[in-house]
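Q: Can you look at this prediction? I've put the sequence above it.
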Amino acid sequence: MKNFQVKILGITQDGGYPHAGCKRDCCLNLWDSTQKKELIASIAIIDHSSKNFWLIDITPDFKNQFNMIPSNYCLSGIFLTHAHLGHYIGLLELGKEVMNLIDIPVYSMPRMKSFIENNSPINFLIENNNIRSLGLISNKSVILNRKISVIPFLVPHRNELSETVGYKIKSKNKNIIYLPDIDSWDNMDEDIMDLILDNDVLFIDGTFYDNDELLNRDMSKIPHPTVKDSFEKFKFLDKNNRKKIFFTHLNHTNNLLRPDSQEFNEVLINGYNIAKTNQCIDL
């Protein structure tokens, strides 16, 4: 095992899998089943040498995800992508009602930082010294240790409550991109193709496989590049660049959650990957 790793703690969209209120076949059989359920998208950056780890996003599934890290390791910081519930609500587990942790750094962009500090339940964590709210600047590094830095970069998303960022996790040997939420590949400050070519591993938005998944929702109101859109956008990539890509943040309707599906197989045939919970990537 390498000293430094990124570990996948979950791969689903904010509602998880199964999803609250879903009576469709995709979720119906999971409620009372031993069949594998999936946790909400998040990753950990782990320094095994110092036994420290950092989270990118802290989800409603935090208590299960925290248990996936060795019990003698120390939570040393949390980086937030944006203010949709699946990405920050686990902060509440850090307070006096549950873990009562002390002075955990929480990193966020200016609007997200304001959102946290003006949200009464979360601000109470600051007042109680459970967390410390720290600001980020787009494209400016945060040094975690002598080997690893984290760099936020702005991306277009439904920014009703905050801006949205992806993160570059940078080490001497490898660069990993974590980008679970975006409206479209077309309006990024840095072209997605350059991002793929310039980095080693990318965990990217795979929320929906196609535009036919939601029966009673207007998908234009919740924009994401579908996996099929990504196939088209990335069609000129060679196999070495395609294999860098892992789809994550999968909606409960997305058949990439079901390994026996045609869609799952199609991703693999096209040379891409699907993120797996508990998967580790060496840095």
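A: Yep, it's here. Residues are numbered from 1 along each chain as shown.

Q: For the rest of this, base every contact and every neighbour count on C-alpha atoms.
A: Noted.

Q: So which bits of the helix or strand harbouring P121 are buried?
A: Here P121, judged by DSSP states H and E, is contained in helix 120-127. Using 16 or more other C-alpha atoms under 10 Å as the burial criterion, the residues of helix 120-127 that qualify are 122-126.

Q: if we take the residues you listed, which one ends up nearest to I143?
A: In terms of C-alpha to C-alpha, no member of the buried residues of helix 120-127 lies closer to I143 than I126, at 22.5 Å.

Q: surely that closest one meets L134?
A: No: contact status for I126 versus L134: not in contact, 10.9 Å apart, counting by C-alpha atoms under 8 Å.

Q: For the buried residues of helix 120-127, give me JSON lines that also has distance to F66.
A: As requested, the buried residues of helix 120-127 are exported to JSON lines (distance: C-alpha to C-alpha, whole Å):
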{"residue": "I122", "distance to F66": "19"}
{"residue": "N123", "distance to F66": "22"}
{"residue": "F124", "distance to F66": "22"}
{"residue": "L125", "distance to F66": "18"}
{"residue": "I126", "distance to F66": "21"}
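
Q: Farthest pair within those?
A: Greatest spatial distance among the buried residues of helix 120-127 (C-alpha to C-alpha): I122 and I126, at 6.9 Å.

Q: so how far is L268 from the nearest residue to D47 once chain neighbours are set aside?
A: Taking C-alpha to C-alpha, 6 or more residues apart in numbering, and ignoring the residues beside it in sequence, D47 has F4 as its nearest neighbour in space, at 4.8 Å. Plainly put, F4 is 27 Å away from L268 if you go by C-alpha to C-alpha, to the nearest Å.

Q: Between the two, which is the more surrounded one?
A: Counted by other C-alpha atoms under 10 Å, F4 and L268 do not tie: F4 has more neighbours, with 22 against 12.

Q: I figured the more buried one hits C280, correct?
A: No: in this structure F4 lies outside contact range of C280 using C-alpha under 8 Å: 9.8 Å.

Q: how much space is there between I176 and V227?
A: If you measure I176 against V227 using C-alpha to C-alpha, the figure is 20 Å.

Q: again, but for I281
A: Here I281 is placed at a distance of 22 Å from V227 (C-alpha to C-alpha).

Q: here's the one I want to compare it with:
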Amino acid sequence: MNTKRALWFLASVDLLLLVMHMAGYFILFLKPTGYLIPLAVNLMVLAVVAYRSTRYRKWSTIVGMLVILPIMLIHGFMLLLMDYHFTKIESPLSKHSVVIEYRYFSLGETTYEYHFYKTRFGLIGKRLDDQSINMVIRGTEHPGLDAEGILGVGRAEWITESTIRFPAWKGTKEVHLSADQSDPSRSQEENSGSSEPSRSKNETIAEIEAFIEKAKQNENGYTIEVNGTQLTSRFDETADESWIDVISEGDSGSIPRQQCSRIVANEEHGYYLLEECTHRWEYPLFPLGGE
């Protein structure tokens, strides 16, 4: 391949990557290193061209190399600073799969960022810009899970061919691969099979307070649902014992199936907590005051 063809080929690849980036498409195996590999290829090709070219072409390619090198250094530093991680979830219902790009950082509280890419064959992915998820967890509230555990990656469920549900620590999250399903209110109505609007946070808090009162009165069988977690009060008259049955939606919610002793409003944590549970002492259930 002569020098002119090499430069044209390099320019064509660069243009293709630029157009893909602007359209929201990415070559997935390049994501962990960003554009370092394409930049390195540009640098090497220009170095070879400079070595083989005449004096005029040599100086022009050297200038190009001097431009690319600092860009590589800055881009590499940004990748190191952002520290993105990646994981992939395959759909058992179709050839679709989702690649999750996530990072987290702490400044008194921990912020988690999740971005999603839909892909069919695993080579090229389309970023779902309107489906990104952000969660902020204060230090006193942190459940001790890693970033994938906070989102519930290991317990994600494909509820349709193009919808995946995550039992996240701060409530159920859904990611829709199809644009016509990306409206959260619409998808919620479709999943519930009803056109009834979703409950407000104040309504949920009222239900929790009512449940606490019913449990104190030893009412047996009183049931509510909070973020996909079903809570049922139980009372055994013979043993004079009361407890709460906890059942998560599809047994894959953020709080696993178990029994807890009570729900308390913890002002320090800013959450209603399920306490004295089978698997762990306490679980955050819902924010106080609808925050």
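A: Yes, it's here. Here the structure is a predicted model, which is why all the values come from computation and not from measurement.

Q: Please report the TM-score between the two superposed chains.
A: Structural agreement between the overlaid chains, expressed as a TM-score with TM-score structural alignment, normalised by the length of the first structure, amounts to 0.27; 123 aligned residues with a C-alpha RMSD of 5.8 Å.

Q: ranges for the helices of the stretch 51-200 of the second structure?
A: With DSSP state H, counting those that start in this stretch applied, the stretch 51-200 of the second structure shows helices at 55-82, 147-151, 184-192, listed in chain order.

Q: can these go into JSON lines with extra columns for distance to E101 of the second structure and mean neighbour count?
A: Formatted as JSON lines, the entries for these read as follows, by distance: least, C-alpha to C-alpha, whole Å; neighbours: other C-alpha atoms under 10 Å:
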{"stretch": "helix 55-82", "distance to E101 of the second structure": "11", "mean neighbour count": "14"}
{"stretch": "helix 147-151", "distance to E101 of the second structure": "10", "mean neighbour count": "20"}
{"stretch": "helix 184-192", "distance to E101 of the second structure": "21", "mean neighbour count": "13"}
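
Q: In JSON lines: the ones you listed, plus distance to W158 of the second structure.
A: As requested, the helices of the stretch 51-200 of the second structure are arranged in JSON lines below (distance: least, C-alpha to C-alpha, whole Å):
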{"stretch": "helix 55-82", "distance to W158 of the second structure": "29"}
{"stretch": "helix 147-151", "distance to W158 of the second structure": "15"}
{"stretch": "helix 184-192", "distance to W158 of the second structure": "12"}
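
Q: and whichever helix or strand comes after the helix holding P121 of the first structure, what does it pack onto?
A: Note on helix 120-127 of the first structure: by DSSP H and E, the next helix or strand toward the C-terminus is strand 131-135. In terms of contact count using 3 or more C-alpha pairs under 8 Å, 6 or more residues apart in numbering; DSSP states H and E, strand 131-135 of the first structure is assigned the packing partners strand 104-108, helix 110-117, helix 120-127.

Q: Select, out of those, the one closest to G166 of the first structure.
A: Judged by C-alpha to C-alpha, the one of those that comes nearest to G166 of the first structure is strand 104-108, at 11.3 Å.

Q: That closest one: which residues count as buried?
A: 104-108.

Q: what angle do that strand and helix 110-117 make?
A: Orientation note: strand 104-108 of the first structure sits at an angle of 140 degrees relative to helix 110-117 (axes from the mean of the first three to the mean of the last three C-alpha atoms, to 10 degrees).

Q: name the helices or strands packed onto strand 104-108 of the first structure?
A: Judged by 3+ C-alpha pairs under 8 Å, 6+ apart, strand 104-108 of the first structure is in contact with strand 74-79, strand 131-135.

Q: Among the ones you listed, show me which one is buried the most.
A: Comparing these on average neighbours per residue, with mean count of other C-alpha atoms under 10 Å, the densest one is strand 74-79 at a mean of 20.

Q: Any figure for the gap between Y178 of the first structure and P152 of the first structure?
A: Applying C-alpha to C-alpha, the value for Y178 of the first structure to P152 of the first structure is 10 Å.

Q: Kindly point out which residues are neighbours of both of these two.
A: Common contacts of Y178 of the first structure and P152 (C-alpha atoms under 8 Å, 6 or more residues apart in numbering): 166-168.

Q: Looking at Y178 and P152 of the first structure, which one has more neighbours?
A: Set side by side, Y178 of the first structure and P152 show unequal neighbour counts under other C-alpha under 10 Å, the larger going to P152 at 26 against 22.

Q: Identify the residue nearest that one in space, chain neighbours excluded?
A: Once flanking residues are discounted, P152 of the first structure sits nearest to Y167: 4.5 Å by C-alpha to C-alpha, 6+ apart.

Q: tell me which element that neighbour falls in.
A: When elements are defined using DSSP H and E, Y167 of the first structure is found to belong to strand 164-170.

Q: on that earlier part again, so for L274 of the second structure, which of the helices of the stretch 51-200 of the second structure sits nearest?
A: helix 147-151 (17.6 Å).

Q: Summarise which helices and strands the closest one is packed against.
A: For helix 147-151 of the second structure, the contact count by 3+ C-alpha pairs under 8 Å, 6+ apart identifies strand 97-106, strand 163-168 as packing neighbours.

Q: Repeat the analysis, applying 7 Å as the threshold.
A: strand 163-168 (3 or more C-alpha pairs under 7 Å, 6 or more residues apart in numbering; DSSP states H and E).

Q: What's the local residue count around D236 of the second structure?
A: By the other C-alpha under 10 Å criterion, the neighbourhood of D236 of the second structure contains 12 residues.

Q: surely it meets S242?
A: Yes: contact status for D236 of the second structure versus S242: in contact at 6.3 Å, counting by C-alpha atoms under 7 Å.

Q: Tell me where the stretch 101-250 of the second structure has strands.
A: Counting by DSSP state E, counting those that start in this stretch, residue ranges of the strands within the stretch 101-250 of the second structure are 109-119, 124-127, 133-138, 157-160, 163-168, 171-176, 223-226, 229-236, 241-248.
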